[in-house]
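Novice: quick one: sequence plus predicted model below, questions after.
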Amino acid sequence: MSLLDSQGWPVRGEAGQKVVAFGGGHGLSATLKALRHLTHQLTAVVTVADDGGSSGRLREEMGVLPPGDLRMALASLCDDSEWGLTWRDLMQLRFKTGGPLTDHALGNLLITGLWQMFDDPVVGLDWVGRLLQAHGQVMPMSSVPVDIEADVIFEGETRVVRGQSEVATTGHRITDVRLLPEHPPVPSAVIEATAEAEWVVLGPGSWYTSVLPHLLVEDLHRALVTTAAHRALVLNLAPQSGETDGFSPADHVRVVHSYAPDFKLDIVIADPTAVDDVDDLVEACELLGARLLLRQVRTGSGLPVHDPLRLAAAFRDAFDGYLGEVGESEAWLS
């Protein structure tokens, strides 16, 4: 771990541990905003299944990876200087023209242009990171776009729903989910970062469309299972309407285990206000070999949104615990 100041935060200039965070959308953004308080050796691996909005239009028209979630991850890592924050805001700006550019995010267009220039998604994203003076690197889960396909129960029958935007809003119980193509290629840099990590983090986020996809890609699954890194899972603060209606925190953990029984965790982080049955959640965590770390990570507003500083403190406790600073399991359930 890096040296800490009097308030327990890393001293500026200290690199910190190598951490790779997996996910997409607002959930990954929350994780990155928290982790950047603890380390500068931070890599984000982002799902590439988005098929809606600006990203979906660019994907369909140009055959590129959907850039939106990648843009959000980069914005979360931007430098806090005037330069970084200005470019972050410009990257997030959406056009309101009433014409073909309406609702396109400027950052999506910039990323797509760099991909055309360099013909390498990782290199193009690195150039955007340099522009934002990002504290970390952002990479796609796959070098080709993927589609999410799910079996759902509708009026007692199984139906197939295809596309991230459709699966995320199905409103029916999902019984199975898969990716198309079945074996998308993973950038070598993603495999290397996972192998070299000291910690890998999954969640929070849309469970079936942002978190699970990383475990459904064969090469990435293997990398996550075989890495020597410690592994943490951050649970959502509430079920996601349309995708995980009625799910308990333990149900989320059991879904991970059902799709990747060989994937073991060290820590599961949950907010106590989101857990009705702690014993059930502890049992689910044990399926993955994990200890439960209960910490207040919700914003003060009470909304199901993670607070970056509170989540950072939870990560710090988790990381320090595996350096021997937390011993008995009871200390984690507080």
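Specialist: On my side now, so go ahead.

Novice: only C-alpha atoms from now on, for both contacts and neighbour counts.
Specialist: Will do.

Novice: centre of the chain to stretch 123-137, how far?
Specialist: 18 Å (C-alpha atoms, centre = their mean, to the nearest Å).

Novice: to clarify, my last question referred to stretch 311-331.
Specialist: 21 Å.

Novice: same question for stretch 108-125.
Specialist: 21 Å.

Novice: can you pull out the helices in the stretch 101-250 of the chain?
Specialist: 106-118, 121-132, 164-167, 188-196, 213-216, 218-226, 249-259 (DSSP state H, counting those that start in this stretch).

Novice: just say which of those is most tucked in.
Specialist: helix 213-216 (a mean of 22; mean count of other C-alpha atoms under 10 Å).

Novice: still on that earlier bit, got the helices of the stretch 101-250 of the chain as a markdown table, with distance to Thr299 columns?
Specialist: What follows is the helices of the stretch 101-250 of the chain, written out as a markdown table (distance: least, C-alpha to C-alpha, whole Å):
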| stretch | distance to Thr299 |
| --- | --- |
| helix 106-118 | 28 |
| helix 121-132 | 26 |
| helix 164-167 | 27 |
| helix 188-196 | 30 |
| helix 213-216 | 27 |
| helix 218-226 | 30 |
| helix 249-259 | 18 |
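
Novice: alongside the first one, take a look at this:
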Amino acid sequence: MKVIAIGGGTGLSTILRGLKNKGLELTAIVAVTDEGGSSGKIRQELNVPPPGDVRNNIIALARDESLMSRLFSYRFSTNGSLSQHSVGNIILAALTMMTGSFAKAVRHACDILAIEGKVLPVCEQLIRLVAFYSDGSVVVGETEISKKVDARIVSVRLDKKVQALEEVIREISQADAVLLGPGSLYTSVITNLLVEGVAESICDNKKAKKIYIANIMTQPGETIGFSLEDHVSEIEKYLKTELDYVVANNTLPPKDVLLSYAKQCAEPVLPRGHVDKRYLFYDLLEITYEPSDPRPKARHNPVITAKILTNLLGERSFSEK
């Protein structure tokens, strides 16, 4: 089964970690509009696409015990100019400048780590996300979008027209299933659908089942107050077709985790009312703690989520052909 997974950073890499040993032909299509942290600095200084999300997903498909995958993950913690840069980001930037192509750099990095599957940037151009809000304001760039919490996003677009990589279009056209999310609704998932050729290719591939893996929590700056149906509606708005399935979490995080998220005005993604049979609910929740951030995180359990997705692909999607 040829499966395409579309998204950005943490959410997409979580899904890939769970699926990589399931006998699927996996291709990750990754957003390139990130402007924060190490990626943002590299983008600004070297004028190359941000490597961070791509790096995360290459590592997710690498062998867990690989020394090279650990090297790509290593982040400097000095007081100098390398502080908070990851080795993988620097290697991808160097390969881009050596080859003159971000796509070639990603292919070389995938070869170095001998990953199970493919990782493709959605395009090679430097692009930015532009958000239009209910209060009439317009905000440019992911970093600034994440800071605005006093109005709701009405629509998004890219700052320029760009075409998806030919390989991205080819992979989508041959897919048996397309997975969207989890991840930041606009800045990780929908940003890919704004690149010319992506949504069109998904719509044109009639055999491919289109599955949205919904976020567990809403996100400040993007989806405050969004219900599960709101998330789905926005995905379908930019996809320009209906989803076949929506895989959603049905378990509330512990009270201390909910309180931690509430301080950021974030809450569980829940249905507003009765939903149709496309919506499939499971206990997907895993609470994680990261060294760089003491706050607990409500994430998708990669093993459980992968099991549900493979069952869905095997029992539903392909039995309907």
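Specialist: Right, received. Where do you want to start? Worth saying up front: this structure is predicted, and the values here are computed from it rather than measured.

Novice: can you calculate the TM-score here?
Specialist: The TM-score (TM-score structural alignment, normalised by the length of the second structure) is 0.86; 294 aligned residues with a C-alpha RMSD of 1.9 Å.

Novice: hmm, back to that, of all the helices of the stretch 101-250 of the first structure, which lies closest to His26 of the first structure?
Specialist: helix 164-167 (14.7 Å; C-alpha to C-alpha).

Novice: select, out of the helices of the stretch 101-250 of the first structure, the one closest to Ala75 of the first structure.
Specialist: Relative to Ala75 of the first structure, the nearest member of those by C-alpha to C-alpha is helix 121-132, separated by 7.6 Å.

Novice: what span of the second structure lines up against that closest one?
Specialist: Per TM-score structural alignment, the counterpart of helix 121-132 of the first structure in the second structure is residues 102-113.

Novice: contacts for that stretch next, please.
Specialist: Stretch 102-113 of the second structure is touched from outside by 48-49, 54, 58-59, 62-63, 66, 68-69, 92-93, 95-96, 99, 118-121, 123-124, with contacts defined as C-alpha atoms under 8 Å, 6 or more residues apart in numbering.

Novice: just the buried ones from the residues you listed?
Specialist: 48-49, 54, 58-59, 62-63, 68-69, 92-93, 95-96, 118-121, 123-124 (16 or more other C-alpha atoms under 10 Å).

Novice: start and end of stretch 5-21 of the second structure, how far apart?
Specialist: Counting by C-alpha to C-alpha, to the nearest Å, you get 15 Å between the two ends of stretch 5-21 of the second structure.

Novice: same question, stretch 69-85 of the first structure
Specialist: So stretch 69-85 of the first structure: terminal residues 18 Å apart, C-alpha to C-alpha.

Novice: ok, and what's touching that stretch?
Specialist: With C-alpha under 8 Å, 6+ apart, stretch 69-85 of the first structure has contacts from 24-26, 28-30, 32-33, 36, 44, 46-48, 50, 88, 91-92, 107-108, 111, 128-129, 131-140.

Novice: hmm, back to that, between the helices of the stretch 101-250 of the first structure, which gets nearest to Pro239 of the first structure?
Specialist: Set against Pro239 of the first structure and scored by C-alpha to C-alpha, the helices of the stretch 101-250 of the first structure come closest in helix 249-259, at 8.3 Å.

Novice: quick check: that closest one aligns to which part of the second structure?
Specialist: Counting by TM-score structural alignment, helix 249-259 of the first structure sits on residues 228-238 of the second structure.

Novice: how much space between Ala270 of the first structure and Cys285 of the first structure?
Specialist: Distance from Ala270 of the first structure to Cys285 of the first structure, by C-alpha to C-alpha: 11 Å.

Novice: thanks again, I'm all set now.
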